[in-house]
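Participant: Compute the structure for the input listed below.
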Amino acid sequence: MTASAPRIVHIGGAHPYTISIGEGLLDDGSALTARIRGRHVLIVSDEHVAPLFARRVEIALHNARPDLRVDRFVIPPGEQAKTLARFGDAIDALAALGATRDACVLALGGGVVGDLAGFAAACWMRGIDCIQLPTSLLAMVDSSVGGKTAVDLPQGKNLVGAFHPPRAVFADPSALDTLPERELRAGLSEVIKYGAIVDAPFLDWLEANAAPLLAREREALVEAIARSCLHKATIVEHDPFEHGERALLNFGHTFGHAIEAEQGYSGAGNDALNHGEAVAVGMVLATRLSAHLGMAPAADAERLRALLTLYGLPTTLPAGLDADRLIQRMRLDKKAHAAGLRFVLWERAGAARIVDGVPEDAVLETLLEG
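Facilitator: Okay, the predicted model is just below:
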């Protein structure tokens, strides 16, 4: 099966590329190989995704270009695999492949795979091509777009990484058929984020289309993915290295990353939150902090909480987390700086802004409310 009339989102700037969204893209060898310059390809995936899609991609690649040498590097699933040690293993895999400067890394999986694969591509021979093949909704609408790559440390999330824009992104919504329900909802958290920060009418659309999105109806999913990617593309094009406007994309993430780090990145388990769930809680906390600071009406915070609840996402801090320890995590977060804690807050739905030097007592009060 080949892709038919995919939706295309263009990323401009110094390193332009396209995001293609459409059915059958994972099997479209002609489209994939058109972005591959050399003959060495390393498919990076995880133990859940590789058995589902890796062989399909390999067949598509070889049918279009029999000369390609294609290897796989497969990691355990989950955020706990996004480490410097696994990064080193990925580099070893590129060395074993004999990857040259025109080699390409294919990131086949969710956000963890995309981050790790992209970072390996950024560092091998000081930078080779990476094509993102996101298979989770969260990766399709967020982590595969924009060129942020990284691994985690015990002290915090994404502390070691590089900006390395992909050569292309191919988002095939058919991959979402196999996505666990929890992961689908986690991805919808990042979709909701775009409405919260820049597009209040998108929140209206999401309220009206919760049922088809949760039922994985193709038309609704493609629209949500395309609209989210368009918002991220616009922001990234203006600020590729996160010196200003791009930080808006971190709405809910300062709280969310602190939660993930404090829980030891164990979101694959039943008790800990995964990334999208932590961001959902973080967005609610950010809106409440905005209300505490007199920036936004509390009613808007309640509306966002209700929308997240509609999508089956958590909206309160997990039990047992210490507020003081979460603040310590936030001090190390890469979004903080010498002037103190930095948050993305909002004035109303669809109108977020970056606020520096947020008083820690206001943050503590928000955390203690849960």
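Participant: okay, CA-based contacts and neighbour counts for the rest of this
Facilitator: Noted.
Participant: all helices of the stretch 151-300 of the chain, in order?
Facilitator: Using DSSP state H, counting those that start in this stretch, the helices of the stretch 151-300 of the chain run over residues 181-198, 200-208, 210-214, 218-238, 253-262, 275-292, 298-310.
Participant: nearest to residue 130, of these?
Facilitator: Closest to residue 130 of the helices of the stretch 151-300 of the chain is helix 218-238 (C-alpha to C-alpha; 17.5 Å).
Participant: in stretch 108-126, what's buried?
Facilitator: Residues of stretch 108-126 classed as buried: 108-122, 124 (neighbour count, 16 or more other C-alpha atoms under 10 Å).
Participant: residues near the residue lying closest to residue 242 once chain neighbours are set aside, how many?
Facilitator: Excluding the flanking residues, the one nearest residue 242 by C-alpha to C-alpha, 6 or more residues apart in numbering is residue 236, at 8.0 Å. The number of residues packed near residue 236 is 22, by other C-alpha atoms under 10 Å.
Participant: Please provide the structure for the following sequence as well, for comparison with the first:
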Amino acid sequence: MTGSTQDGAQNHGAQDDGDGQDAASLGIRSISVGGRYGVHIGVGALTRLAEHVSEGRRVMVIHQRGRTDLVAEVVEAVRAAGGEPHVHEVPDAEAAKDVRVLAGAWGALGQAGFTRNDLVVGVGGGAATDLAGFVAASWLRGVDVVQLPTSLLGVVDAAVGGKTGINTAEGKNLVGAFHEPRAVLCDPTWMGSMARADFVSGLAEVIKCGFIADPAILKLVEADPAAACEASAPVVSELIARAVQVKADVVENDLTEAGIREILNYGHTFAHAIEQVEDYRWRHGDAVAVGMIFAAELAVRSGVLGQDVLDRHRTVLSAVGLPTSYAGSGWEPLRRAMGRDKKARGATLRFIVLSAVGSPQRLEGPDEQVLIEAFEAVAAP
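Facilitator: This next block holds a predicted model:
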């Protein structure tokens, strides 16, 4: 894969971990996002945090509940680098992306006297890093942020690409900003405590990258679906790196979603509608899995995709235990929710669909009856 390197002293200056091992010996793989920042993946990735901490620099560690062990390591790393650590806990999952939680984080920054020279560090799943990114984007019109995603979904989706945001009663991520991190650090061991269902949910975003850009991802999952579901399996690091590379390549060419970046939303229009109708009780990855099935059904019924690729969607997603149908709501609530999606233009719905594996395109204003037929196919058990 282009843009992927083994980290060493010649690559951004590897840090010593205190035991005589630098990033290269720890096997950290770095992926550049447009030359603007790196995503560092591997055991010992936390060693890279010191590069962003200087003497006296305040560092606010915004973290979700239940990661006190990792938070303690982050605090110690900040202190060892001469920084001044502060810690702010936020709720788990989508409950973190609430305006009241956001206001609480702003209050913590204000009370600690944070300036534009200081740093926010996001620790947790995708919701925690989304929130931390928006806190950094909005405080004093922008301070630095380093993201430490602890979930599969977090590293392959939320933490990379500079999208930040919170939810409102009207929809998901309707309030946000583009604010790229200074770095993303991912140690696969941080995912070891994840519930299996949560880890598998994150695979939906990995598989999405396979369908839109890198078919090798699909082949790796198809070759051993059980291994793909185990955070400690060697294939998982390869899947993470490939998914991150797909996103990095897209973001490099389109930071603010003016064009090609829309392909990363494959499956998301219907997925976000499910999440809203279900009051965010559905896991994001589970909703994306069903959303991809809906998009594939829509593409087949619009005459742009073959049945074989639709069938492959169901086979790959089912193989790792992801859902491929949704019957929890009628069509009308979902249709209203999709009408409020960020990708809609006025009354016109826009979807990312495939014409083949690795060939995404935009479908605008599909016939209403075709939309209903695609929904009915997804709603069927």
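Participant: what's the TM-score for these two chains?
Facilitator: The TM-score (TM-score structural alignment, normalised by the length of structure 1) is 0.93; 355 aligned residues with a C-alpha RMSD of 1.4 Å.
Participant: re the thing from before, what is the aligned counterpart of the residue nearest to residue 242 of structure 1 in structure 2?
Facilitator: Alignment note: residue 236 of structure 1 maps to residue 251 in structure 2; criterion TM-score structural alignment.
Participant: rewinding a little: nearest to residue 169 of structure 1, of the helices of the stretch 151-300 of structure 1?
Facilitator: That would be helix 218-238 among these, by C-alpha to C-alpha, at 10.6 Å.
Participant: What is that closest one packed up against?
Facilitator: On a contact count with 3 or more C-alpha pairs under 8 Å, 6 or more residues apart in numbering; DSSP states H and E, helix 218-238 of structure 1 meets strand 7-11, strand 17-21, helix 181-198, helix 210-214.
Participant: what would these look like in TSV with distance to residue 247 of structure 1?
Facilitator: Shown next, in TSV, are these (distance: least, C-alpha to C-alpha, whole Å):
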stretch	distance to residue 247 of structure 1
strand 7-11	17
strand 17-21	21
helix 181-198	11
helix 210-214	27
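Participant: Nearest to residue 79 of structure 1, out of the buried residues of stretch 108-126 of structure 1: which one, please.
Facilitator: residue 112 (6.0 Å).
Participant: ok, which stretches of the stretch 1-150 of structure 2 are helices?
Facilitator: Going by DSSP H, counting those that start in this stretch, the stretch 1-150 of structure 2 shows helices at 23-26, 68-80, 99-111, 126-138.
Participant: quick check: the last one aligns to which part of structure 1?
Facilitator: Aligned by TM-score structural alignment, helix 126-138 of structure 2 falls on residues 111-123 of structure 1.
Participant: Mind putting the helices and strands packed on helix 218-238 of structure 1 into JSON lines with mean neighbour count?
Facilitator: Shown next, in JSON lines, are these (neighbours: other C-alpha atoms under 10 Å):
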{"stretch": "strand 7-11", "mean neighbour count": "18"}
{"stretch": "strand 17-21", "mean neighbour count": "21"}
{"stretch": "helix 181-198", "mean neighbour count": "23"}
{"stretch": "helix 210-214", "mean neighbour count": "16"}
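Participant: Which of those sits closest to residue 102 of structure 1?
Facilitator: With distances scored as C-alpha to C-alpha, the stretch of those nearest to residue 102 of structure 1 is strand 17-21 (16.8 Å).
Participant: Give me the residues contacting that closest one.
Facilitator: With contact meaning C-alpha atoms under 8 Å, 6 or more residues apart in numbering, strand 17-21 of structure 1 is reached by 6-11, 145, 166-173, 222, 225-226, 229.
Participant: matching residues in structure 2 for that strand?
Facilitator: Going by TM-score structural alignment: strand 17-21 of structure 1 matches residues 37-41.
Participant: Now do the same contact list for the residue nearest the centre of structure 2.
Facilitator: Nearest to the mean C-alpha position of structure 2, counting by C-alpha atoms, centre = their mean, stands residue 157 at 1.7 Å. Contacts for residue 157 of structure 2 (C-alpha under 8 Å, 6+ apart) come out as 126, 205, 244, 247.
Participant: list the contacts for the first one?
Facilitator: Applying C-alpha under 8 Å, 6+ apart, one finds that residue 126 of structure 2 lies in contact with 93, 149, 151, 153-155, 157-159.
Participant: One more: the third one?
Facilitator: Contact criterion C-alpha under 8 Å, 6+ apart gives 31, 39, 155-157, 160 as the residues in contact with residue 244 of structure 2.
Participant: And those residues, which two are furthest apart?
Facilitator: Of all pairs drawn from the contacts of residue 244 of structure 2, the greatest distance, 14.4 Å, lies between 31 and 157 (C-alpha to C-alpha).
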